[in-house]
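Colleague: Fold the following.
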Amino acid sequence: MNGSIAAKAPQGKGRTKQANAGDEHLFDRELVDLPPELRWREWMLRVEAVIFAAAEPVGRETLARVLGKDCSIDLLIDDLRAELRDRPYEVVVVAGGWQYRTRSRFAVSIRASQASTRGGAPALSDFEAMVLMAIAYFQPITRGDLSKIFGKEVSRDTIASLRSAGFLASGPRSPTPGAPYTYVTTKHFLAAFGLETLRDLPDIEALEDAGMLSRKGMQDEALDAAEGEEE
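Modeller: Alright, predicted model coming up:
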């Protein structure tokens, strides 16, 4: 009996692939039977639906799968943004794709409502937030180098917590003795904090020049945060 089940499994899988291929073939991207105005409108609705339904920012390649080959995605997004101008949410570029975000001026109202919201950054301890900020600015960076910045050991548990939240990934091996792993931030980090690329991080030298941040200050704040957690 096991043999017959095993024999049937690939056939079922093959039928599924054939069905998917059939769906792909039948899907009308070009909409040539519609007048230009209605065609554009349908493409806009498709883009809006895909971005709305997606759990992560939607890239250009994904949107192209539901649009005609001559459709300008950028112009379509511009028209969609114009249509949403008076709405409390908008389409923004984050992590190399498009995503719906509530406009910042409604943040106070949302917090006051105490409604459960989707997405966003999970709660981090003060020390985890400081470590994540250091990695974002100085990546790729080893755990040993992080410990030097903070003047105390950055534990594997802290790194594991940030990795579990989807903010960190392993970078290239360091050329230093022992070739330890380095750590880098992920696309999920960009999406969670509303950044299109790492270039959107505030310039650390400008922050230092303005007296808003210093590397020594980062170390002192991290030590205070770590001591608070220990207490």
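Colleague: okay, CA-based contacts and neighbour counts for the rest of this
Modeller: Will do.
Colleague: Only the buried residues of the one helix or strand Leu38 maps to, if you could.
Modeller: According to DSSP states H and E, Leu38 maps onto helix 36-53. For helix 36-53, the neighbour count (16 or more other Cα atoms under 10 Å) marks 39-40, 43-44, 47-48, 51-52 as buried.
Colleague: right, and the helix or strand after that helix?
Modeller: Following helix 36-53 in sequence, per DSSP H and E, is helix 60-64.
Colleague: and this one, so I can compare the two:
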Amino acid sequence: MSELCSLKNIIEAALLAADRPLSVEQLGKLFDERRRPSRDQVGKVLEDLAAEWEGRGIELKEIHSGYRFQIRQELAPWISRLWEERPSRYSRAFLETLALIAYRQPITRAEIEEIRGVSVSSSIMKTLQEREWVRVLGHREVPGRPALYGTTRKFLDQFNLRSLNELPPLAEIKTLGEPQIELTLVEGGLGKEDTVREQELPPSEEISAEPVPTPDEGLRKQ
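Modeller: Below is the predicted model:
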């Protein structure tokens, strides 16, 4: 077995066994310092693996926290039938709040309410923070010092994004027409670091925060 083939097998096995995405640095640390591959070598192996798994039921996906093997998105409707639990359901208010935070962060609760024209339920803000999709980034220096909210690394991993730059343009986002939207969400990585980008969101825009599902749970349970 050649050195390159051995390196590829180790990295492939590590990604299949891991319960979280792995970065290039983390993959490199699998090896002793004397035989540790370079970033370029690890990157080449990842490119080769992605090509080898192309067209199969499982893909190698790069997200914010690193790389992971996951079930292809288009297969999620079939794979999800392996489990009896019902998919999570989120209200229009929940999705609009999440979308506003994602597109206009850092943003205060009062600013969200001003754009939506209605108050934001405390339970919505609590759920967003409990799921670790949203966190307090700081406080605005105005009377009362309201909290500034932004998305987290877990938000990016959950919605299959490498960065906030991969969020769809507002013009491409579908209008929320139904009061209740069903989303199939499967836990991805558990990274704690956050990332922030401030972007203007016209108050007239109606938006939805329908995410790209990350159906990697099927692979983890097999």
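Colleague: And the TM-score between them?
Modeller: After superposition, the two chains reach a TM-score (TM-score structural alignment, normalised by the length of structure 2) of 0.70; 177 aligned residues with a Cα RMSD of 2.7 Å.
Colleague: Show me what Ala107 of structure 1 aligns to in structure 2.
Modeller: In structure 2, the residue paired with Ala107 of structure 1 is Ala76, using TM-score structural alignment.
Colleague: Would you mind finding the match for Ala191 of structure 1 in structure 2?
Modeller: With TM-score structural alignment as the criterion, Ala191 of structure 1 matches Asp157.
Colleague: mean offset of the helix or strand in which its match is found relative to structure 1 (after superposition)
Modeller: Using DSSP H and E, Asp157 of structure 2 falls within helix 153-158. Compared with structure 1 after the fit, helix 153-158 of structure 2 shows a mean deviation of 0.9 Å (mean Cα distance after the TM-score superposition for structure 1).
Colleague: Now find how far off-centre that helix is within its chain.
Modeller: Relative to the mean C-alpha coordinate of its chain, helix 153-158 of structure 2 is positioned 3 Å out (Cα atoms, centre = their mean, to the nearest Å).
Colleague: which residues in structure 1 does the helix or strand just after that helix match up with?
Modeller: The helix or strand immediately downstream of helix 153-158 of structure 2 is strand 180-182, counting by DSSP H and E. Counting by TM-score structural alignment, strand 180-182 of structure 2 falls onto no part of structure 1.
Colleague: Can you mark which positions in the helix or strand just after strand 180-182 of structure 2 are buried?
Modeller: Using DSSP H and E, the helix or strand that follows strand 180-182 of structure 2 in sequence is helix 217-221. Residues of helix 217-221 of structure 2 classed as buried: 217-218 (neighbour count, 16+ other Cα under 10 Å).
Colleague: List of residues touching the longest helix anywhere in structure 1?
Modeller: If each helix of structure 1 is counted by residues according to DSSP state H, the longest one is helix 2-26. Around helix 2-26 of structure 1, nothing counts as a contact under Cα atoms under 8 Å, 6 or more residues apart in numbering.
Colleague: Same question for stretch 154-171 of structure 1.
Modeller: 122, 128, 132, 140, 143-144, 146-147, 181-189.
Colleague: give me the stretch of structure 2 that that stretch matches.
Modeller: The aligned range for stretch 154-171 of structure 1 is 120-137, by TM-score structural alignment.
Colleague: and the matching stretch, how far out from the chain's middle?
Modeller: In terms of Cα atoms, centre = their mean, the centre of stretch 120-137 of structure 2 is set 16 Å apart from its chain centre.
Colleague: Check which residues of that stretch are buried.
Modeller: Buried, per 16+ other Cα under 10 Å, within stretch 120-137 of structure 2: 120, 124-125, 128-129, 132-137.
Colleague: how far does it stretch from start to finish?
Modeller: Using Cα to Cα, to the nearest Å, one end of stretch 120-137 of structure 2 lies 18 Å from the other.
Colleague: Report how many residues lie close to the match of Ala191 of structure 1.
Modeller: 25 (other Cα atoms under 10 Å).
Colleague: Double-check it against Tyr67; I have them as touching.
Modeller: No - with contact defined as Cα atoms under 8 Å, Asp157 of structure 2 does not count as touching Tyr67 (10.0 Å).
Colleague: Tell me who's in contact with Val45 of structure 2.
Modeller: Residues counted as contacts of Val45 of structure 2 (Cα under 8 Å, 6+ apart) are 7-8, 11.
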